[in-house]
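J.: Fold the following, please.
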Amino acid sequence: MRRLELPGRGEDMPRLEDRDIALIRKIGIPAVKEMIRDIVYLPLI
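T.: Next up, the predicted model:
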């Protein structure tokens, strides 16, 4: 599996920022998984 290189995130920086964690807590893990599925699979259709 290849790694995505995200801007502003390196080896010394956390993968998730506080606002990312807050969003995950707000909408829940199942909703995040569905968003990820849509982002990944829709371009393949």
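
J.: okay, CA-based contacts and neighbour counts for the rest of this
T.: OK.

J.: which stretches of the protein form strands?
T.: Counting by DSSP state E, the chain has no strands to list.

J.: Report the contact partners of residue 27.
T.: By CA atoms under 8 Å, 6 or more residues apart in numbering, residue 27 lies in contact with nothing.

J.: any idea how far it lies from residue 35?
T.: Using CA to CA, to the nearest Å, we find residue 27 at a distance of 11 Å from residue 35.

J.: Pull the number of nearby residues for residue 23.
T.: Neighbour count for residue 23, taken as other CA atoms under 10 Å: 12.

J.: Now show me the structure for the sequence below, then we'll compare the two:
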Amino acid sequence: HVHHAVEMAQTEEAEDGVVLAEYQCGYNFKGRLLRPAMVKVAVRS
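T.: Coordinates of the predicted model:
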């Protein structure tokens, strides 16, 4: 999956880099990335 991390949240429940929320979906067309997904990812504290 291709994404752009727009927010990082400290958490104890998830591993580093796990996507917690998707704010905007991404698009591929004929094997080319048109827009990456915008997501919130976990950071272990």
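
J.: care to give me the TM-score?
T.: After superposition, the two chains reach a TM-score of 0.19 (TM-score structural alignment, normalised by the length of the first structure), with 25 aligned residues with a CA RMSD of 4.0 Å.

J.: And the helices in the first structure?
T.: Per DSSP state H, the first structure carries helices over the ranges 18-27, 29-41.

J.: Next, the angle helix 18-27 makes with the last one.
T.: Angle of helix 29-41 of the first structure versus helix 18-27, following axes from the mean of the first three to the mean of the last three CA atoms, to 10 degrees, is 110 degrees.

J.: how about helix 29-41 of the first structure: buried residues?
T.: Counting neighbours by 16 or more other CA atoms under 10 Å, one finds that helix 29-41 of the first structure has no buried residues.

J.: What lies in contact with it?
T.: With CA under 8 Å, 6+ apart as the test, helix 29-41 of the first structure has contacts from residue 24.

J.: is it true that residue 38 of the second structure touches residue 23?
T.: Yes: with contact defined as CA atoms under 8 Å, residue 38 of the second structure reaches residue 23; the gap is 5.5 Å.

J.: So which of these two has more stuff around it?
T.: Between residue 38 of the second structure and residue 23, residue 38 has the larger neighbour count (other CA under 10 Å), namely 19 against 12.

J.: helix or strand for that one, which one?
T.: strand 37-44 (DSSP states H and E).

J.: which other helices and strands contact that strand?
T.: With contacts taken as 3 or more CA pairs under 8 Å, 6 or more residues apart in numbering; DSSP states H and E, strand 37-44 of the second structure sits against strand 3-11, strand 19-24.
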